[in-house]
Every structure is written in structure tokens, then in C-alpha cells.
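**Student:** here are the coordinates; sequence isn't available:
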């Protein structure tokens, strides 16, 4: 435990306290010390002493002029992958000495989030004065990350070392997937009977369908009294309506990535494109009168319902931000969960990473249940099985490159 703390502190001194120029000076110190150790008469020895003197002077000045500032501002709780997020922080100097070269930075972050122009600084902040410093973050890929709080530091006087108060507090930042508008083309979503369907709808309702009259029972609304049936039957009667036909869409996200593939800092390009396209389709449907069931299998199965004001689109993005790849076939979990709902689902939209026998069986399961099916394959290389042989029963199966999805402007046939 003690060794771990020592290593963490050394890494903090190297990654935060030492600037890029400071690291170059440190390397020059090592080289000049090695060359100057041969003889004191060597000029390299004098270079070593000069660099050592500059480093010590910078360290002492950093301690004296260490900024003692109060920050006003906060990091956003959500970012969007690939889109810069600009923030502004107010820095108030609470010391009796001026603060020079004041800057703000975040350190110890994941490689998936970076700060743009971290060393952008204010030359001088006088005692009791304030200054506004912009901070810009860019996330390379979606996910949920722990980010340290913004730290105020100074690299005065020679931009070799950073001096400032260290903070260990961290906060969670959710990076939402990026998405573009998508044209769903001639997607047909018929209505289907939903047992207890009134619970699926919130503020948007269907036109009630009259299905008949029945005898009046205590508690029935007086607005539904059928006076004609009452006069004909000589007993009170009420009109009966049914509002249980809704348009439900199952959105199936494929997250299966072979164990032979290695994750990069930007993640898996095809999976990230699939998540982005899923978000685009959900966005296009959440504005309509659809109920959307999202099935995504990562390390665990995600089943989430949205649309018709049952949940906001932001909640869909948060779910998709947390979805991770799975190294084992997820269709054993997805197929039973989907099969239980197929009787009530109108349309199934599958966003797949390949076209093989397992995925083929999943799509056929939806077709045989009488659902309208739309399938999209996102893949760098040709699919394992040719899609043309199955388009006769599965409908058009476009194969998209991840770059096409990231550019936007997708039109589904």
C-alpha cells in the first residue's frame, strides 16, 4: 500500500508538476550529468550546473508565487463525443501577492477525454482581482468517466514546473454518443394490440374506438352514458371504448466484438458507429407516436422503453453511453427477451455488426412473428454471409461502412 502511494505521488510529480519544457530540461540534466561526470573540465559539467541552477530557481519561485485562488464554475455532467464543450471559470486571487501565468487544467483523465490548450494562461492576476479563463474539453468516445476537478496552477517563472494546490476529488462525466438525423424512408409501423396498453402512453393518446355498450356499473363516468341504449333496454347503459392499439418498435443493437480485436483509444469504430446510428433512429422515432423498446446486450442485457413520452430521449442517450462491447455472443440473451415481446411489437429494426447464422436466425424470428423488419449491417469488410441471398425474405439489408455513419445523411431504404 505504501509503495503504491509513493508511485502515485511520483507519477503526479511527473505528469502534473512537470511541464513539457521541464521534462526536456530534466532530460538535458541527465545527459549533461552523465557527460560531465567524466571530468570536471568538460563544458558539459558547466551546462549541468546552469540547468540545475535554473531548475532550483524555478522551484523556489513556484513556491513563493504559488496561486492561492478561488474558482467559480463547474464541469458539465454530460458531453457529446466528438463535440467540443467550452466552459468559463472565474479565478479570484485571494493572496496578498500577485499571481503570474495562471492557468486551469484537468489531470489524470482517461485518454478518451482531452483538454484543448491546457496551458492557455492569464499573465497576471493582482491581489483581490479576478479573471475569467476558458476551458475546453473534447471527448473521443462515449462512456462514463471519472474526471478530476479543475485545478488552478501557475508555471511562473520559466514554464518548467507547475505550482498549485492538488485536488483528489473527482466527478462522473457521461459522454453521450454523437448522432446525425437519419431518413427512415418508407418504414411501416402498424398498430398492434397492447394488453394494458393505456399504461404505455402518457400525454399523447389515441382516438378511442367504440366497441359496444354494456349495463351501467357504479363508478362509471356519466359522460359515457348511452341514452339510446338506455331508452331501448329500459336500463342504464354506457358506451365502451378501447385504447389499446399502439405502434411499438423494437430497436436491437448488436454489441458482439470478437475477442481477437484490440480496443483503441477511440473504441471499436464499427460498434461506435452502430451506437450512433441507433441513437439517430431512436431520435427520429421519439418525436413521433411510437413506443420504442431498445435491446442492447453488453456485459449485461439492457432493455429500455422510450417514446410517447414514457421516457425522454436524453435517457436513451445515457443508456447508449453506458453500453459496452461483449466478447461472447449476446444473442442468447437478446433472442428470448425479444421473443417474449414479439407478439406485441409492430416493427423490429436491427443494427448489426455482421451477417452470420446467429444474426440471421434472430432476424428470421422477428419475420416469422409477423413483424415488419428493417436490418442494417455496419462493417468495414464484407459480411460473413452474403446478404443478397436473404433479402428476399428479410427485405433490403444495406451494408454501411463506419465512416458513412459518422458523416451522417443516412437514408434507410
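**Tutor:** Looks like it came in fine. None of these values were measured; they are calculated from a predicted model. Numbering: from 1, shown residues only.
**Student:** Could you use CA atoms for every contact and neighbour count after this?
**Tutor:** OK.
**Student:** The closest residue to residue 113 other than its chain neighbours: what's it in contact with?
**Tutor:** Spatial nearest neighbour of residue 113, excluding adjacent residues (C-alpha to C-alpha, 6 or more residues apart in numbering): residue 139 at 4.3 Å. Each residue near residue 139 by C-alpha atoms under 8 Å, 6 or more residues apart in numbering is listed here: 79-84, 112-114, 175.
**Student:** doesn't residue 144 fall inside a helix?
**Tutor:** No - counting by DSSP: H, G, I helix; E, B strand; the rest coil, residue 144 is not found in a helix; it is strand.
**Student:** May I ask which of the contacts of residue 139 has the most neighbours?
**Tutor:** If you count neighbours using other C-alpha atoms under 10 Å, the busiest of these is residue 175, which has 27 neighbours.
**Student:** Run a quick check on residue 52 versus residue 27, I expect a contact.
**Tutor:** No - Residue 52 is beyond contact range of residue 27, at 11.7 Å (criterion: C-alpha atoms under 8 Å).
**Student:** In addition, the following structure is provided for comparison:
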């Protein structure tokens, strides 16, 4: 790697900020090009102090500084006794803490993806590598990300030497997102809780996907028209899927040799192949509009929580994808924003999990990208024949986009999410309330 590339890599890592103190303004984003180096420096400085000193020590530092300055000026003031007391406590804390500092091996087990609003558990298995015991241990003491909050931490009041203990933490996922979890670590504040002594594997990070919370649909009318295409199940087969065996027949030229029934061929003396009943899967495109105009300066909102309309659209998209994964359909998702996400799945649970991974990282688009889709995208859409379009409003660019789908021969169902009543909706368009979607009141469409 060239020197310039190394410098750029180090600078990018610096601008990311510390993993134990993540700030939304420092996250890499397609819509955010500038990241403040001053803010990154402040974040790293705060994280460094916080990793060494406890909150109690951080509060005491200004008081000790003021008392020390006062005692140095007024030499006869009895306040200087407190300086000696604080110094003695600090030296005892430093000596005893260094003697019983933790040195552990940590095995952290956590799920790969969770649902927004759900509670999940993290299991810790901690082994003490020293002969001396360790006291007052707490696993992962810092908040993981703004999207997660630890309701019940994993704690070890005492960890004997050369012993292994397990504990479990309870964490709640507040909202969707892709969360970078810092490497597992434990810290001890023994004996007085002023200095933090930590141990762990800081490079062993985890990526947690928090997908949108949604309510499963009981019924949904698919937009299958005259040109809606269907494909055999074999074209979309996944691991764990199988078709039903209906019999055997003589081998013909061009048959798949993997379908030869070898025991049957041995009995008859001729090659015979197995015949399966192929289920037909229909192909449908699921298109989600993510265009939200940039807010005014006095109403800036920087978190996904500030965009209930978009969150409702993504929740509805997840519900539609989950419903279609249970039915006779292959879903092709196009989440339109700064980039176009194209996903093609089969009928399997793994495909829906991949859909959730995509939805967890979608951000609002500041430009109306629907009207600027490439012609290749419309060719793919016309090949499916059916599309479900989730819009965040009704305007001329969005109407034109739906008209282009109709002109391409695509049968379309349009769902409009709007906080206000939408007048003069075209036939076949359905308006939904974002609050109703987020509250789980929409179960049939």
C-alpha cells in the first residue's frame, strides 16, 4: 500500500470516531460528504478520558483542581488537607487497582439481526487468565450505538483466578440501523471506582442489523396482470428447498444427468430419470420511494426517528416482502434513493433476511430519483410484469413514474403514505396513514 493510501486510510479511521463513543455526524453516509475533524478529535479525547476515568472521577477532577489552586495560593488554609486526602486515595486506587487489574478472555455471542423495538440478549463467557481474582467486572460498559440501549448489563461481582464464568446482558433496539458493535471488553473499578481497568479484544467487532418493525399482512392482492411473468421453482431454488417427486421415466438426450435414478437404472438395465412437479413462482417488483425534501434549518432532524413517513414506508416494505416470501412470488426489491438497490430472492427464509439487511441501511434521498431511473431498470421491471410501488407522496414526477410503468406493460399497485388526505388519487391507488402503519393497524391490502 502506498504512503498516500495509508494516510487516507488512517484519516478515514480517525474521522469515523471511536467505536465506544459513536456520533451520528461522524458516520459514513452517501448523503453526508463532510465530516468534521474537530468533532472527531473531541470524540476521541472524550472517549480516551472516559476509558481511563470513571464518571465519578470526571466529576471530581474540576473540584480537585479548584481546591489545589486555592491551596497553592493560601498556604495556611486548611483546604490543603483535602488535597493530601485526594492524593492518598488516588495512590491507593492506583496501586490496588493495578495489582488486581483484569486480564481475561471474552467470548461474546449475540444475534446478527434483530427487530426494531425488540429486546434481545447478549451472552458473555469470561475466563480469568491470572491467578489473582478480579472484582467488580462489567462487560461492555459503554453504550453500543445510539440505536441500542442496555437495560440490564452483564456483571461479574467476583471472578476467581483461572476460572470461567458466564453472564447475560439485556439490550433493547430502539430503531432500525446498521450498528457497529465495538470489540468485547470488561472493566473493573476496584477498589474505589475512580480508575477504570479494562481488558478484552478490541478488534473483534460485530455488525448488528436492526431491521424495521412491521406487522405481518394477512392478505394482499398481488398486481398480476396479463403480462405478469412466472418462472419455474427450479430457477429460484435455494438450499433446503425441494420439489415433489411424481415418478420416473426413460432417459432422453438433454436430460440433467443429476436426475438419473441410479438404483432404478440398475434394476431396469436402462437409464431412468426422476420427474418432479415444479411449482410456479410469479415475479413481482417491490419499489420503495425514499425521497424526502431537505428540511428547513429551523426544523432539522438528523435521526431516522425524525422521519415517520419514511419509517412507515420501510415498515410496509418489510411487511410486503415477508408476505410475498410466504406466497407464490419471487420478490425483486428496488429501494430508490441516492443508489438503486436491486435484490432478487427465492422462496426461503434467508432471502427475507437479506431483504431486512437492505432495509436497515436505507437513508432518505434528498433528490427525486424515481424520474431518473436508467432505461435498464425499466427493462427489468417490464420483465417482471407486476410491481408494488410505495410512495411518500403524490406529485408530477411520481405520477410520471407510474405512467412509465404502465407503458412498459407492468401491472402496478400503488400505496401512498401521507399524513394528510390526498385528493384526486388515480384509480388503483391507495392512501395509507403512516401512523396507522407504524401502529400495526394495516394488516390487509
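**Tutor:** Everything's here; your move. Here the structure is a predicted model, which is why all the values come from computation and not from measurement.
**Student:** coming back round to it: any idea what the residue nearest to residue 113 of the first structure aligns with in the second structure?
**Tutor:** Taking TM-score structural alignment, residue 139 of the first structure has residue 173 as its aligned residue in the second structure.
**Student:** Pull the contacting residues for residue 118 of the second structure.
**Tutor:** 172-174.
**Student:** give me that answer again for 10 Å
**Tutor:** Residues near residue 118 of the second structure by C-alpha atoms under 10 Å, 6 or more residues apart in numbering: 171-175, 210, 213.
**Student:** Tell me how many other residues crowd the closest residue to residue 197 of the first structure other than its chain neighbours.
**Tutor:** Once flanking residues are discounted, residue 197 of the first structure sits nearest to residue 244: 4.6 Å by C-alpha to C-alpha, 6+ apart. Neighbour count of residue 244 of the first structure, defined by other C-alpha under 10 Å: 20.
**Student:** For the equivalent of residue 118 of the second structure over in the first structure, give its distance to residue 135 of the first structure.
**Tutor:** Counting by TM-score structural alignment, residue 118 of the second structure corresponds to residue 83 in the first structure. Going from residue 83 of the first structure to residue 135 of the first structure by C-alpha to C-alpha, to the nearest Å gives 14 Å.
**Student:** Please apply the same query to residue 379 of the first structure.
**Tutor:** Taken as C-alpha to C-alpha, the span from residue 379 of the first structure to residue 135 of the first structure is 36 Å.
**Student:** ditto for residue 321 of the first structure
**Tutor:** Using C-alpha to C-alpha, residue 321 of the first structure is found at 23 Å from residue 135 of the first structure.
**Student:** So for residue 52 and residue 27 of the first structure, which residue has more residues nearby?
**Tutor:** Each of residue 52 of the first structure and residue 27 has its neighbours counted (other C-alpha under 10 Å); residue 52 has more, 17 against 12.
**Student:** Excluding sequence neighbours, find me the nearest residue to that one.
**Tutor:** residue 29 (7.2 Å).
**Student:** related to what we said a few turns ago, return every residue with contacts to both of residue 52 and residue 27 of the first structure.
**Tutor:** Between them, residue 52 of the first structure and residue 27 share these contacting residues under C-alpha under 10 Å, 6+ apart: residue 33.
**Student:** Which parts of the stretch 151-300 of the second structure are strands?
**Tutor:** Under the criterion DSSP state E, counting those that start in this stretch, the stretch 151-300 of the second structure carries strands at the ranges 155-159, 164-173, 177-181, 185-188, 197-200, 206-211, 230-232, 244-250, 272-277, 280-289.
**Student:** nearest to residue 4 of the second structure, of those?
**Tutor:** Nearest of the strands of the stretch 151-300 of the second structure to residue 4 of the second structure, taken as C-alpha to C-alpha: strand 177-181 at 26.6 Å.
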